[in-house]
Every structure is written in structure tokens, then in C-alpha cells.
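Engineer: no sequence on this one, just coordinates:
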């Protein structure tokens, strides 16, 4: 089966977990920061994507903590998740280079 295309939500969730394990709300906040508030993850979407990423072995449970009387489940990026994220980042960068060349933007930074 060919690899499926990674959704923007999955890409940002994996990216949010690169530097440290996070709980659900922490992931939502980090995704907002990373995307410049362009991507807002509803809780239902977050946990659906996390479940799929976990089933694919790209994220793993890290720990559970109780904070303010609520149980928080923390997730971390797995080694396979890191490998897949690197590949996806390279794929997206290559696609952007093609579009920039076609648009005549290849010399412009941040375009």
C-alpha cells in the first residue's frame, strides 16, 4: 500500500512533539503557535489524529499526571515518528521549491 499523505493537522501535531512530551491542551497550544494561529485544533480532531498517529506508531504515551484534579495524558514523538516527520518536512520543502521556481520566487526568502 502506498504511504498516505500526511494531513496538516498530523504534521503540526508531530512537530509540536519534537522538543518535549505534551498533553492534549499543550499540543493544541503549541500547534497554534507553530502555525501562527492559522491552525486551530478542536479537541475531537486532536484526539482522532493522535489515535491514528499512535496506531501508526508515530507517537507514544509518555506519562499521566494529575493537575488541578484532572488527569492529563502526555504523548511523545516515537523514533518512527521522527523519521516520518523528517521525510514529510523534506517532501514539503521540495514541493515548495518547485512552486517557488514556477512562480519566479526562488530568490525570495520567506515567500
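Structural biologist: Structure received. From a predicted model like this one, the values you see are computed outputs, not experimental measurements.
Engineer: rest of the way, CA atoms for contacts and neighbours
Structural biologist: OK.
Engineer: residue 72 is in contact with residue 61, correct?
Structural biologist: No: using C-alpha atoms under 8 Å, residue 61 is not in contact with residue 72, being 11.0 Å away.
Engineer: then this one, side by side with the first:
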């Protein structure tokens, strides 16, 4: 990994952590301050994911064997999505069905009108 990517990710992360921690104890925080801290955090997350997708995962795909991937899968605990959980997954499945049904209905109405 190029050091510039790592330093950018680390810099952004620590800036967002500092921005959050300085507001954590405040009773009142301005909306602008909260938005700025959230924006910095999103930049950090996007950079982190981008680095994984562009550098870490392709390198892992080159170096790891099927046995390595199996060992990783066995070592990883089975759990729902840590960020969204199963309830959200069910919600999105329902939403997808609703969108598909409405799209189908719209297509039928255009076809047969």
C-alpha cells in the first residue's frame, strides 16, 4: 500500500475522532459542527473501503489459497450484518418486492392503456 493512502486514511480518521470527541461533552453542539464531523467520518469510511477494495482484497485474492479462504470462513463468527442486522435485510427484501410489484403494474398499465 502506498504510504500516502495510509497517511490520508489515518489523518482523516483522527481528525474525525478529534472533532467528535471535542463535541462529545458539549451540551449543545451546532448543526454545522455535527455535519462537519459526520462528513469527515464519511470520508474516512469511504477511503477505508476504497483502500480495501483497490489494494487489500486484490492482494489477498492473489496470495490466499482455497484452504486459506476456508480457514478464514471457519474462523469468522456467523452473525447478521453488524451495521444493519437482519431486520433491515428483511425490510429491504420487502421494499424490493414492493418496487418490483409497482414496476410491473406500471408496465402493464402502459402496455394496455
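Structural biologist: Sure, I can see it. Quantities reported herein were computed from a predicted structural model and do not represent experimental measurements.
Engineer: TM-score them against each other, please.
Structural biologist: Comparing the chains after superposition, counting by TM-score structural alignment, normalised by the length of the first structure, produces a TM-score of 0.34; 51 aligned residues with a C-alpha RMSD of 3.1 Å.
Engineer: contacts only, for residue 15 of the first structure.
Structural biologist: Contacts were defined as C-alpha atoms under 8 Å, 6 or more residues apart in numbering; by that measure residue 15 of the first structure touches residue 85.
Engineer: show me what counts as buried in whatever helix or strand it lives in.
Structural biologist: Taking DSSP states H and E as the definition, one finds residue 15 of the first structure inside helix 8-16. Of the residues in helix 8-16 of the first structure, those buried by neighbour count under the rule 16 or more other C-alpha atoms under 10 Å are 9-10, 12-16.
Engineer: who are the packing partners of the longest helix belonging to the second structure?
Structural biologist: The helix that spans the most residues within the second structure, counting by DSSP state H, is helix 85-112. For helix 85-112 of the second structure, not one helix or strand is in contact under the criterion 3 or more C-alpha pairs under 8 Å, 6 or more residues apart in numbering; DSSP states H and E.
Engineer: which parts of it are buried?
Structural biologist: Using 16+ other C-alpha under 10 Å, none of the residues of helix 85-112 of the second structure count as buried.
Engineer: run the chain-centre distance for that helix.
Structural biologist: Taking the mean C-alpha point of helix 85-112 of the second structure and that of its whole chain, the gap between them comes to 24 Å (C-alpha atoms, centre = their mean, to the nearest Å).
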